[in-house]
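> Sequence plus predicted model, see below.
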Amino acid sequence: MRIAAVLRPRSGVGPVFTLGHGLSRNNPTQPLAFPLRVDNKNPRAWMSLSFQLRLDDEGSYLTVHSSYCAIFSDEGLQSCLCHFDYEREKDRYTSAHVQVYGTSPALEALNGKGDQKRTLDTLHIPVGGRRFRPCIEDVIEFLINE
């Protein structure tokens, strides 16, 4: 499995690079998922990841503008376990967060009559802000340990 970096076409904010698996000149923006395994057995999980990189506001350093790392239980990417997201300067919720898929009796109990019905996967659970966002190594360690 290889990660490629591709210059995005016409970003409007200066050069923007996308990092991910399966990127090329013909596919500069949509990374492909890849199987996760520790041996030669059939994979039981797949990872999809994407990083958008550009120069910082001073134009001095390459910085992550957004990132996405998701774990799926199927190759078709229809059944997501969770995804770790980072979006620089997000307004409505914390820049670095995790979204978990599943059911939560506690959340269902909190969804009162007449309230907006929130599902677990719509909650943006903070993971420590811009400086302490999880890195890909953290996600890999999580997968190995859990």
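Thanks, I have the structure now.
> C-alpha from now on. contacts and neighbour counts both.
Will do.
> ok, which stretches of this protein are strands?
Along the chain, the segments classed as strands by DSSP state E run 3-7, 16-21, 34-36, 45-55, 62-72, 80-87, 96-100, 125-126.
> Any chance of the ones you listed in a markdown table with distance to Asn145 and mean neighbour count as columns?
Converted to a markdown table, those look like this (distance: least, C-alpha to C-alpha, whole Å; neighbours: other C-alpha atoms under 10 Å):
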| stretch | distance to Asn145 | mean neighbour count |
| --- | --- | --- |
| strand 3-7 | 23 | 18 |
| strand 16-21 | 24 | 22 |
| strand 34-36 | 14 | 18 |
| strand 45-55 | 14 | 20 |
| strand 62-72 | 14 | 19 |
| strand 80-87 | 15 | 20 |
| strand 96-100 | 17 | 21 |
| strand 125-126 | 21 | 16 |
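> another one to put next to it:
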Amino acid sequence: MTDASVELTERVQGFAQELMDTLTAVVGFPVGFEVKVGTSRSRPQVSISQSEPLGVPLTVDGDVLFRLLVQFRCRWNTAGNYLAVEQSAFTVRIEKISEPFFHYDYVRDAHGSVPVSHLNIHAHRDEVVWAMLMARTNRGKRRSKDAAKGKITRISTLHFPLGGHRHRPSLEDVLEMLVHEFGIDHADTAENAIAEGRRRFRSIQTAVGAHDDPEAAAAALRELGYVVSAPEQGPIRRTDRLGRY
């Protein structure tokens, strides 16, 4: 194993420890992850997955209702100085059902019409409604009470998070999905217009994101060779926006 591979493995192990700490703090019991070094490619790669092959058990009132599977494949970024995620998948399955309920995927080098970051929903309506009614949150209890009164539980009330303030999908993402997935009629100029609009949107979000975490932005610029100095009274890190659901 080369020095680069050793360092990459160490970085990934640190990342895996962060995942273990987070999940353990959330579910209330120890959650383990395994780190495996890949040897099939000349470029070093390291993968992370949960130790429990069936997935991390997620309970409601003590009964296992879901399984969470977490997978990452990591490598160095192009410059060779950052740990980069090449692929990730967060899959939620209903207990004893093999097909996923839903999964979030990221594929760094996705090809064709597949978005690099996307959400797939596999479950049928009955499974989704069942899961919604089993929730023991205030929202779930409200659904159950409404159902007992004869009100239909609607999937339209289920909310999937998509990146918070700065990393949310743009209009261009929706338009391109409609082109690729449903074949909507579009002009010859559509592809360039969508790409340009998306670049504009993400440039703005990058700039505004620097206001949320100026020290992180300044550190990144210094790594690129820029000279950045902090003002006497530096702006406050917007932890509220950075941590927003």
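Looks like it came in fine. Being a predicted model, the structure only gives us computed values, none of them experimental.
> thinking again about what came up before, how about the strands of structure 1 in JSON lines, adding distance to Leu143 of structure 1?
What follows is the strands of structure 1, written out as JSON lines (distance: least, C-alpha to C-alpha, whole Å):
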{"stretch": "strand 3-7", "distance to Leu143 of structure 1": "19"}
{"stretch": "strand 16-21", "distance to Leu143 of structure 1": "19"}
{"stretch": "strand 34-36", "distance to Leu143 of structure 1": "9"}
{"stretch": "strand 45-55", "distance to Leu143 of structure 1": "10"}
{"stretch": "strand 62-72", "distance to Leu143 of structure 1": "9"}
{"stretch": "strand 80-87", "distance to Leu143 of structure 1": "11"}
{"stretch": "strand 96-100", "distance to Leu143 of structure 1": "14"}
{"stretch": "strand 125-126", "distance to Leu143 of structure 1": "19"}
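> Of all those, which one comes closest to Ile136 of structure 1?
Distances from Ile136 of structure 1 to each of those were compared by C-alpha to C-alpha, and the smallest falls on strand 62-72, at 7.7 Å.
> what helix or strand is Ala4 of structure 2 on?
Counting by DSSP states H and E, the secondary-structure element that holds Ala4 of structure 2 is helix 3-27.
> matching residues in structure 1 for that helix?
Using TM-score structural alignment, helix 3-27 of structure 2 lines up with nothing in structure 1.
> List the buried residues for the longest helix along structure 1?
Scanning structure 1 for the helix with the most residues, using DSSP state H, yields helix 136-145. Buried residues in helix 136-145 of structure 1, counted by 16 or more other C-alpha atoms under 10 Å: Val139.
> where's that helix relative to the chain centroid, distance-wise?
Relative to its parent chain, helix 136-145 of structure 1 has a centroid offset of 13 Å by C-alpha atoms, centre = their mean, to the nearest Å.
> do the same with stretch 162-178 of structure 2
Distance of stretch 162-178 of structure 2 from the chain centroid (C-alpha atoms, centre = their mean) equals 13 Å.
> Contacts for that stretch, please.
Under the contact criterion C-alpha atoms under 8 Å, 6 or more residues apart in numbering, stretch 162-178 of structure 2 has outside partners 184, 194-195, 197-198, 201, 205-206, 208-209, 241, 244-245.
> Next, the contact list for the most centrally placed residue in structure 2, please.
Centre of structure 2 computed as the mean C-alpha position; nearest residue by C-alpha atoms, centre = their mean is Tyr104, 6.1 Å away. Applying C-alpha under 8 Å, 6+ apart, we find Tyr104 of structure 2 in contact with 89-91, 117-120.
> And the furthest pair within these?
Checking the contacts of Tyr104 of structure 2 against each other with C-alpha to C-alpha, the farthest-apart pair comes out as Thr91 and Ser117, at 13.6 Å.
> Looking at structure 2, name the residue matched to Ala45 of structure 1.
Per TM-score structural alignment, Ala45 of structure 1 is aligned with Phe66.
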